[in-house]
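S.K.: Just to be clear, the model below is a prediction. Sequence and coordinates:
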Amino acid sequence: MFPVQLKRLPGNEDVPLPQQMSEWAAGFDLHAAVESPLTLAPGARALVPTGFAMAMPRELEAQIRPRSGLAFKHGITCLNSPGTIDADYRGEVKVLLINLGQEPFTIERGERIAQMVFQQVPQIRIEETDELPDTTRGSGGFGHTGK
């Protein structure tokens, strides 16, 4: 188990901290810490504050992902998804939302807007080389196997 520390930012005592909404949920729901209702017109995007900062071990990253209900019902999703929060970031967690729906959508204070999933990050060593080992696929790229 990895410890993750959450710091509620001043003025956000009423905004819930991230929480799992069921026993086996992979993600922690994030809540909007907007000062007043924020309306996203169709096609508009906004960086929505959550009212907290965090510290996590270097072995972790936090991924910000859309909530399926908001995406399906209203067309609200996250840009740059999944967004990555690195272990050394200590600023406020914010969510980049976009309205891909047909109607304006209003985000209220405390509303669940996204989810945060923690993932382990392997330590990688990059090695430069003049040759790569062959594979059956080789350099076949986008759509190389058909439809």
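M.R.: Thanks, I have it.
S.K.: Could you use CA atoms for every contact and neighbour count after this?
M.R.: OK.
S.K.: Would you mind pointing out the helix or strand the residue most central in space within the chain falls in?
M.R.: Taking C-alpha atoms, centre = their mean, the centroid of the chain lies closest to Ile64, which sits 0.8 Å from it. Counting by DSSP states H and E, the element that carries Ile64 is strand 60-65.
S.K.: Against which helices or strands is that strand packed?
M.R.: strand 83-85, strand 112-120 (3 or more C-alpha pairs under 8 Å, 6 or more residues apart in numbering; DSSP states H and E).
S.K.: buried stuff in the next helix or strand after it?
M.R.: The C-terminal neighbour of strand 60-65 among helices and strands, as given by DSSP H and E, is helix 68-74. Residues of helix 68-74 classed as buried: 70-71, 74 (neighbour count, 16 or more other C-alpha atoms under 10 Å).
S.K.: hold the first one in mind and look at this next one:
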Amino acid sequence: MTRRLQHSGGIVLSNNSYEVQIKKLSGNEDIPLPQQMSELAAGFDLHAAVEESIVLAPGERMLVPTGFAIALPPQLEAQIRPRSGLAYKNGITCLNSPGTIDADYRGEVKVLIINHGKQAFKIERNERIAQMVIQEVPRIKLVEVDELSDTIRGEGGFGHTGTK
């Protein structure tokens, strides 16, 4: 059952809709705010807010500004992820992926990009460089104990089940 809450500006579905404040930073009026590029897209595409074109050599990494900051509610985080087309066609991906934007961060959102390709890659102002997926984060309380419950798997990890 969906609970509806009255919210300024309309009705908000309490189980799956949130209002997230976003601020375009000065000097970036020409940079589009993050947007979902199709009706059912999970991610919001992020645009490069570089002052001038930059070239990323193979193996090089760079922190790319996006021209905006956000204020997430406490129950949300934003994850910065690669764009699949850039990764497949050019070897361009995000380090620390997914990168996390915490609810208490108010600085400019930036994307840590690396060129895993074999050729230099040029990043132009306004180019779509990554995507941002916003997720719920449950509040967790860690409880220290002397012993953990047993499972069949136990301490097996890192390939313990083989490949076939």
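M.R.: Ah, there it is. Quick caveat, the model's predicted, so the values are computed rather than measured.
S.K.: Tell me the counterpart of Tyr88 of structure 2 in structure 1.
M.R.: Using TM-score structural alignment to pair residues, one finds that Tyr88 of structure 2 aligns to Phe72 in structure 1.
S.K.: Check the gap between the residue with the largest distance to the centre of structure 2 and Ala69 of structure 2 for me.
M.R.: Each residue of structure 2 has a distance to the centre, and by C-alpha atoms, centre = their mean the biggest one is for Asp146: 36.3 Å. Asp146 of structure 2 sits 43 Å away from Ala69 of structure 2, going by C-alpha to C-alpha, to the nearest Å.
S.K.: go on, Gly156 of structure 2?
M.R.: Taking C-alpha to C-alpha as the measure, Gly156 of structure 2 and Ala69 of structure 2 are separated by 42 Å.
S.K.: So between these two, which is more surrounded?
M.R.: Ala69 (18 against 9; other C-alpha atoms under 10 Å).
S.K.: Now do the contacts for the more buried one.
M.R.: Ala69 of structure 2 makes contact with 22-25, 106-109, according to C-alpha atoms under 8 Å, 6 or more residues apart in numbering.
S.K.: and it, what pairs with it in structure 1?
M.R.: Using TM-score structural alignment, Ala69 of structure 2 sits opposite Ala53 in structure 1.
S.K.: So for its match, what's the nearest residue that isn't a sequence neighbour?
M.R.: Spatially, and ignoring its direct neighbours in sequence, Ala53 of structure 1 is nearest to Glu92 (4.5 Å; C-alpha to C-alpha, 6 or more residues apart in numbering).
S.K.: ditto for Asp14 of structure 1
M.R.: For Asp14 of structure 1, the closest residue by C-alpha to C-alpha, 6+ apart turns out to be Gly110, at 7.7 Å.
S.K.: Touching, that neighbour and Val15? I think so.
M.R.: Yes - the pair Gly110 of structure 1 and Val15 passes the contact test of C-alpha atoms under 8 Å, sitting 5.2 Å apart.
S.K.: any residues in contact with both of these two?
M.R.: With contacts defined as C-alpha under 8 Å, 6+ apart, the residues shared by Gly110 of structure 1 and Val15 are 31-33.
S.K.: any chance of those in JSON lines, with neighbour count and secondary structure too?
M.R.: Putting these into JSON lines (neighbours: other C-alpha atoms under 10 Å; DSSP: H, G, I helix; E, B strand; the rest coil) gives the following:
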{"residue": "His31", "neighbour count": "27", "secondary structure": "strand"}
{"residue": "Ala32", "neighbour count": "24", "secondary structure": "coil"}
{"residue": "Ala33", "neighbour count": "26", "secondary structure": "coil"}
